[in-house]
Every structure is written in structure tokens, then in C-alpha cells.
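# Next one to model:
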Amino acid sequence: MNILVAIDLSSASEKILDKAKTLALALPAKVCLLHVVEEDPDFLDEELNPQDTNNQGQQKFPQEHNGLQQEVEKLRKSGADTKGLLAQGTVVDVILQKSKQLNTDIIIIGTHGHGGVHHMIFGSVSEGVLRSTSCPVLVIPTHNRK
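You can find the predicted model right below:
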């Protein structure tokens, strides 16, 4: 089974990764952690390789690259077959594109639970993915509402 986990490297990612780890170890499954950065015409998508210190993502987006690599290593240490992918573009479009390219069986994504005005202005990544994919999607609430 192939699992695509979209993370934004915020504190909310911890909840998403916890559920992804549980699912990956129970099935077992291959996990791809995906982080999307804003569009940059000079940046090409890349799979993370810790031995490659000259890769483009590490040079152009060192904070994102290092954060993603740390999360990949945490999941690997727990026993999950994990790789990282740093990509560029519109978040929803990239998630949909990568899920097809990777033959994803399930997408795991979080929702921040922002209010109606924020949603009206900025939209929702999780909603955009849900509306446009035929792949099952597991949406993890990452907010602390009561």
C-alpha cells in the first residue's frame, strides 16, 4: 500500500504524522511525506536524499528541506518505510499530481479548522483535495476545539 502524507511542517504536522505512522505500521505501507513550497520557476521537485548535500531543495529551501528530512527520519526510526518529497506549486494541484504519479492508495492530510471568513478568502486544501481526487482521503483535524 502507498500512503501520501501532505504536511506543512507546522506544529499541526505532528498529529498528522502520528496517524500516518499508526496506519503505515499496521498495514504495512510505504509512506511518502510531501511538503509543497511556493512556486519557483528555478526549482524542480526532488526526492530527499540525506547523503546528497548539493541538492537544489537543500540550497534554496534549507529550513523546509531540513524539517522534512527530520520528519522522514522519525518515521523511518519507528519502522515505517518512508521517503520525503519536496515539491513546488499550488498545494492542492501538487498533492493531486503526486498522488497519481506515486500510485497512492490513500492520502492523509490535516485540516487547521480555520473559521468561515478565512476559508472564504483562502479556501481549504483538504476540501480541494477531497473534491478532486478519486483516491480515499483521511482528514486529520489538527485544531484543539472543544
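# rest of the way, CA atoms for contacts and neighbours
Noted.
# which residue sits closest to S132 in space, ignoring its chain neighbours?
Nearest residue to S132 in three dimensions, chain neighbours excluded: L96, at 7.6 Å (C-alpha to C-alpha, 6 or more residues apart in numbering).
# residues contacting the residue lying closest to L27 once chain neighbours are set aside?
Among residues not flanking L27 along the chain, M1 sits closest, at 7.5 Å (C-alpha to C-alpha, 6+ apart). Contact partners of M1, counting by C-alpha atoms under 8 Å, 6 or more residues apart in numbering, are L27, P28, A29, K30, T104, D105.
# The structure of the following sequence is requested for comparison with the preceding one:
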Amino acid sequence: MLPHFQHILFASDLSDVCRHAMGYAFSLAQAYNARLTVLHTLPDLAVELSQRAVLDPASLIGPGSSLGSNLDWLDREQQIATTDVEAQLQQLCQEMQAEAAADLSQQLEILVKAGDPVETILDCAHDGEFDCIVVGSHGQGMVSRLLVGSVAEGVIRSSRIPVLVAPVHEDEPE
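Okay, the predicted model is just below:
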């Protein structure tokens, strides 16, 4: 039986490579009349902060306060970053739909999640009912022939569903 894609996951990093790879995701969605979910992973600011500063979260608690009240600013920053990325993805999706001369808005979902990119993409892919993951990859010389890219490679190695990797090489127009 030939595969039929009903729901495609596109992993975005908002780079030029992302735009190139998104064309493949939109093309597949249009060809198969499939739903398309665009996922962008942001760093988890609390994890980043604690790793960079080597902080013990308990040390952030002052006398008579809780950890939650001292870290409210971090939640606000994470929400601001999420809102900004959602707006950028909306704009990119509108541009892609205009290029494709197709309205996929009824079949399009945008997700922004915090966490490790590979883990987040795989968790989303395996928890949802996706038939395919589309990712972009830089293609910049001999090293890239050996390594697809850290995120793309991690997704390929651990995915239980097909992964389409759209490479961009230095000599190709993006």
C-alpha cells in the first residue's frame, strides 16, 4: 500500500534553511490535502539560566517567599519569546501560502514549545498522529556530508515515522 500523508509535522528554526524546507512541507500538505503542523522549539529559559549560572533553584528563594514568585519574570520572558516566535511563524506561513497560491489556513497549526529541539520534535511527532516529519539541514561542504546537522540527525536517528530532510547547499538559492 502506498503511503498517504494526512498530518505532517514541520520543524522550524526560523532560519533561511527553514524557509527552504518549509516549501517542501507546504508542497506535501497541498499535494496530499494534509494537515500541517509547524513546530518551533524555544530554549527553556529556566533550564538555560540554571545551566549557565550553575544555580540551585532553591538558592533563588528569599526569606518568606516562594520559588514561584521569584521566577515570575522568567515565565513572562518565556511568554514574550513564544508570542514573538508565533507572530514570525504566522508571517512566514502567510508568505508561503501566497507563494503556493493555496490557502492551507484551515489545515495549518502553529506550535511553539520550550525544550530541547530534538526531544521536543520527537515527543510531538510520536504523541500526535503524524505521518511524516520535515526538517531542513545546512549543506556546507565535506563535514555536512558526514553529519546532516545536529537536530536533523537526532530526529532521523530516533524517529519512528519517516523524516524528509531538505538540505540547502551553499551554491543553491535559498
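# Put one on top of the other, what's the TM-score?
A TM-score of 0.76 describes the superposed chains when it is computed by TM-score structural alignment, normalised by the length of structure 1; 131 aligned residues with a C-alpha RMSD of 2.7 Å.
# on that earlier part again, list buried members of the contacts of M1 of structure 1 by neighbour count.
Listed as buried from the contacts of M1 of structure 1 are A29, K30, T104, D105; burial here means 16 or more other C-alpha atoms under 10 Å.
# Please verify my assumption that the first one contacts K83.
No: with contact defined as C-alpha atoms under 8 Å, A29 of structure 1 and K83 do not form a contacting pair (11.7 Å).
# and I109 of structure 1, how far is that from D42 of structure 1?
Counting by C-alpha to C-alpha, to the nearest Å, the separation of I109 of structure 1 from D42 of structure 1 is 27 Å.
# So for the two, which residue has more residues nearby?
More neighbours surround I109 than the other of I109 of structure 1 and D42, with 25 against 8 (other C-alpha atoms under 10 Å).
# which of the residues in the helix ranked longest in structure 1 are buried?
In structure 1, taking DSSP state H as the definition, the longest helix is helix 62-77. The neighbour-count check on helix 62-77 of structure 1 (16+ other C-alpha under 10 Å) flags E64, H65, L68, Q69, E71, V72, E73, L75 as buried.
# Just name whatever secondary elements the following helix or strand past it is in contact with.
Next along the chain after helix 62-77 of structure 1, taking DSSP states H and E as the criterion, comes strand 81-88. Counting contacts by 3 or more C-alpha pairs under 8 Å, 6 or more residues apart in numbering; DSSP states H and E, strand 81-88 of structure 1 is packed against strand 30-37, strand 46-47, helix 62-77.
# Let's have the ones you listed in JSON lines, adding distance to N144 of structure 1.
Below are those laid out as JSON lines (distance: least, C-alpha to C-alpha, whole Å):
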{"stretch": "strand 30-37", "distance to N144 of structure 1": "23"}
{"stretch": "strand 46-47", "distance to N144 of structure 1": "32"}
{"stretch": "helix 62-77", "distance to N144 of structure 1": "22"}
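# quick one: which of these is nearest L23 of structure 1?
strand 30-37 (9.7 Å; C-alpha to C-alpha).
# After superposing, tell me the mean distance of the closest one to structure 2.
Following superposition, strand 30-37 of structure 1 is found to deviate from structure 2 by 0.4 Å on average (mean C-alpha distance after the TM-score superposition for structure 1).
# corresponding residues in structure 2 for that strand?
Using TM-score structural alignment, strand 30-37 of structure 1 lines up with residues 35-42 of structure 2.
# what residues does the matching stretch touch?
With C-alpha under 8 Å, 6+ apart as the criterion, stretch 35-42 of structure 2 contacts 6-14, 25-26, 29, 82, 85, 89, 107-117, 120-121.
# re the thing from before, how many neighbours does the residue nearest to S132 of structure 1 have?
Around L96 of structure 1 there are 20 residues (other C-alpha under 10 Å).
# pretty sure it is in contact with V129, am I right?
Yes: counting by C-alpha under 8 Å, L96 of structure 1 touches V129, with 6.8 Å between them.
# can you tell me which residue in structure 2 aligns to the residue nearest to S132 of structure 1?
Matched to structure 2 by TM-score structural alignment, L96 of structure 1 sits across from L122.
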